[in-house]
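Undergrad: My questions are about this predicted structure, shown below with the sequence.
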Amino acid sequence: MKRIKILVSVLLLAATTVSCGDFLSETPDNRTVIDSPRKVEQLLVAAYPDATFMLFNEMMADDVRDSGKMNLTSENDEKMFTFQDVHDEDLDWPIRYWMEAYKAIAQANTALEAIDKLEKEYANKPSKRSLENLRGEALLARAYSHFMLVNLWAKHYDPATASSDMGIPYMTSVEDELLVKYERNSVEEVYDLIEDDILTGIAKLKGVTYENNNVERYHFNEAAANAFATRFYLFKGDYKNAIKYSQAVQGLPIGKLRDVQGANKKSIEQNETDYAQTYVPTNLLVSTVKSRMTRILHTNRFNLSSASANRSLFGPNTHPLAEKNGNWNYPNDTYSLNDRYYVHKFYEHFKIIDFTNMTGHTYVSFVLFSNDMMYLDRIEAMILDNQIDEASKMLEYFTLTRTNLNAPAQEFMGSIKYSDWQNLYPIQTSDINPKTQLSEEQTTLLRALLDARRREGYQEGYRWFDIRRYNIVVKHQMATGEVYEVKENDNLQQLQIPLMAIDKGITPNPR
């Protein structure tokens, strides 16, 4: 597809090294003409961020320790570990994600503008994907990037304060001026706009078809859209709607979750290759982006050692059936260079650009939405909606699918009792600080659920969102003894707005 020349907003310019003159060298009318649904479809390929949040989220969360191996230190690693602002625009760091998310939003808005112009002409013309289907994808893609931005650079949604909490600018149109003055919408306004885009997008994706999984699961499809809606409503605190949109994985979704038992029998290489493949039933939306994440995870001073992993997440004493020899079954090993406990999820593809010097770009595929995470989101919503019995059954089933068993998980249903969760999560040791009052039973099951997501999303950055949502205190101790802490309701839970965006008038986050 030809490159589309558009004027980029100050939000993108806040984190790019391209000069203003380069952007202004083309007039707004000198663009590739988007004159068919097929060209809109091609345009939407770039409506997803070409970056990942996973590494910098991992570095801030409580699954990271200082190994003390000074030869493996980088400035960015150390800054993220000690909760300092990182201003580097390189791959895998916050500014790059900010920039790429707003680029993706601009692409989605360009697609929506083109759809508006094509509607009349193509109203009665057949096409493989209708303009309304494409509008649905564009709206969901726009909503997704804004959702990620607001949950990284603003406070978590709290109905008591959302109308006054600073969110992020919500972009709904293609700009034809460069120096537009932008204001930060409130968190409530951002969530309202996201919700509008999600609901309209889902309605317009009804009946959408793709050639095959390899095409479908790189785009918002109905299943991925419902998983997104589930997560959105969970974060908003609308548990009824979170449960509604997660019905595809209600009960015991046999065959829909990741086959952890089978994965544990595969080689390291096969697990890394398979994890984010579109043919894996659980994977609903996959993204392949420029990233050095595999290299950084393998050579990072700050990590989770095998000893720490066994104590906190993956050892037998962290399993509710520990007294009955229950143990986790995640495929893993220890990377010897930095004693890192490693679960095999990421496969790097190196694309050679210069064959003379053998230089190029590194790409990694990531799972943005899956049945597994939607299942956990549903369980959490049911716990908070006080549907305890059903939530308990689902949590037990999920746990058993990740347990070293000699038969399918459903054959062991009934083996985990509530008392097993109580023993593992005594109420007096609770480290969560929810906004609403919970019963003892809800608190116990919620802690079990959060650990299940922490374990399932290990190395994928999801723990940071739960830390923010439940005000979990994080303490990082350097090998030299200094302690850095993110406290309850700490402003450090929000990433800092990029400096160049601040220079252009975007209000910074307090520090």
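TA: Right, received. Where do you want to start?
Undergrad: from here on, contacts and neighbour counts on C-alpha atoms
TA: Fine.
Undergrad: What's the separation between residue 160 and residue 237?
TA: 12 Å (CA to CA, to the nearest Å).
Undergrad: between the two, who's got more neighbours?
TA: residue 237 (17 against 9; other CA atoms under 10 Å).
Undergrad: Spit out the contact partners of the more buried one.
TA: With contact set as CA atoms under 8 Å, 6 or more residues apart in numbering, residue 237 has no partners.
Undergrad: hold the first one in mind and look at this next one:
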Amino acid sequence: MRKIIYATGLVLTMAAMSSCKKYLDIVPVGSVIPTTVADFKKELDAAYLLAELDKGLSSYRGDEITVNETRSRDVDVISNNFLWDENGPTKGQTYNWQTKYQKIFYANHIIEAAPAATGGSQAQKDQLIGEAHLMRAYTYFNLVNLFGNAYNETTAATDKAVPLITEVDMEKVARRNTVKEVYTQILADLEQGLALVNVDDFEVSQSYRFSKTAAWAMAARVYLYTHQWDKALNAAKAALEKKSTLVDFNNSNALPTLYNSIETIQAYEQNFNVITIQTAYVSDKLFSLYNTTGDLRPKIFYGKDSKGKNTVAKVVNSNSYRQSFRTAEMYLIAAEAAAQLNQPDVARNYINQLTQRRHTPVFHATEQIRLATLSGNALLQEIYDERFRELSFEGHRWFDLRRTKQPEIVHTLKGKTYTLKAGDPRYTIRIPMDAVANNPLLNE
């Protein structure tokens, strides 16, 4: 079983589980046993190619979207998530459980088998294995934040999350591991990945790959989510030391969410498809957070339809709109971590470096004065609001709500009002029903 199965273009196909309830299964289509660094590089490329749309779908659960109900057929695709009932009656888009474990399968095999690969330099082999560790870390990070409780130091050791599979074992039926166990694996893979990857930044055509800068950016995000403020600040600084460029909206309307943006650290994920982005209007709550005369982002990030509704321009359905990590997020992580460490001047400095490129000079001068008056919880709230403004529709908001205050959210659909209560258990998404049907241990 220790060979990777390839179809045309080296695509491995995962099948539904058989009656023997194997956790994962492989459909043989024609087989190639990778032996060289080039072979394993193709295997890793196949993992990079696997599409996921979970972050766009989960965005409907938060407060940045109102539904364009004129797209009546598409409303059914997203309504389960908009109503926090992901296993509900409507046959809509579901989460990519199998795809994530397919990526993990690739990563596991490369980590296990690639050390014996031939035909490349040691540096190339290290980079390849390092990328596999980072692929596994990032995939588990996304899994635990979709299907596990938000990280809480006091409960992480007992909160159930997702199964950890770190070896190629086709017969294994896996139980759910805890949030703490999953994060322990994520951090171990991050450490390994940072030690092995040796390419600081890839050329634009390969910007989807995990570089050293992308590894530091991922570390900053993981440390932020796990409340390791010192490490989050240091990792964000490390990423910014390697790349700190920002688009200045005073002299450019270039979208920072394009794969070839000067802000791109890693252009890996495309979070929305044509249905999920065109069925989204910008919520009044989000739009009202901008000063539409002094903040330059609304005119660049959004548009208007024929009815005057605010639409999304920054992440349209195109392969060119890909972002997993960009420099603006690093400034905001550094600001939040510094604020948590009671370093308000440091936090304000990072915010000002970003917003100077997003505001007109006159408005920015007044904002600097206002920002200087904020400290403590008020400064933190400003940083959360700035993340909302800057990172909207990039797959952050739902997870920011989960990891911070978990506030009450009210949605309206087809004339009815629905409420997610503060701290509601539905802030954690249930594991897809088809995954549970294939592995009943996921119910434990």
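TA: Arrived safely. None of these values were measured; they are calculated from a predicted model.
Undergrad: circling back to that earlier point, now the common contact residues for residue 160 and residue 237 of structure 1.
TA: Joint contacts of residue 160 of structure 1 and residue 237 (CA under 8 Å, 6+ apart) do not exist.
Undergrad: Helix, strand, or coil at the closest residue to residue 231 of structure 1 other than its chain neighbours?
TA: If the residues on either side of it in the chain are set aside, residue 231 of structure 1 comes closest to residue 377, at 6.4 Å by CA to CA, 6 or more residues apart in numbering. Counting by DSSP: H, G, I helix; E, B strand; the rest coil, the backbone at residue 377 of structure 1 sits in helix.
Undergrad: Just tell me what residue 377 of structure 1 corresponds to in structure 2.
TA: Residue 377 of structure 1 maps onto residue 333 in structure 2 when the alignment is built from TM-score structural alignment.
Undergrad: Identify the residue of structure 1 aligned to residue 126 of structure 2.
TA: Counting by TM-score structural alignment, the partner of residue 126 of structure 2 is residue 132.
Undergrad: Show me where the stretch 351-500 of structure 1 has its helices.
TA: With DSSP state H, counting those that start in this stretch as the criterion, the stretch 351-500 of structure 1 has helices at 371-384, 388-401, 418-424, 440-456, 462-469, 499-503.
Undergrad: The closest residue to residue 316 of structure 2 other than its chain neighbours: which element?
TA: Leaving aside its sequence neighbours, residue 316 of structure 2 sits nearest to residue 277 (CA to CA, 6+ apart; 6.6 Å). Assessed by DSSP states H and E, residue 277 of structure 2 sits inside helix 274-278.
Undergrad: Buried residues, that helix. List them.
TA: 275, 276, 277, 278 (16 or more other CA atoms under 10 Å).
Undergrad: Test my guess that residue 368 of structure 2 contacts residue 352.
TA: Yes. At 7.1 Å, residue 368 of structure 2 counts as touching residue 352 under the criterion of CA atoms under 8 Å.
Undergrad: of the two, who's got more company?
TA: Neighbour count, other CA under 10 Å: between residue 368 of structure 2 and residue 352, residue 352 has more, with 20 against 16.
Undergrad: That one pairs with which position in structure 1?
TA: Aligned by TM-score structural alignment, residue 352 of structure 2 pairs with residue 396 of structure 1.
Undergrad: Name all residues that make contact with that match.
TA: 413, 414, 416.
Undergrad: Apart from its chain neighbours, what residue comes closest to the last one?
TA: Excluding the flanking residues, the one nearest residue 416 of structure 1 by CA to CA, 6+ apart is residue 396, at 6.3 Å.
Undergrad: residues near the closest residue to residue 88 of structure 2 other than its chain neighbours, how many?
TA: Using CA to CA, 6+ apart and skipping residues adjacent in sequence, the residue nearest residue 88 of structure 2 is residue 80, 5.7 Å away. Neighbours of residue 80 of structure 2 under the rule other CA under 10 Å: 22.
Undergrad: quick one: secondary structure of residue 80 of structure 2?
TA: Under three-state DSSP, residue 80 of structure 2 comes out as helix.
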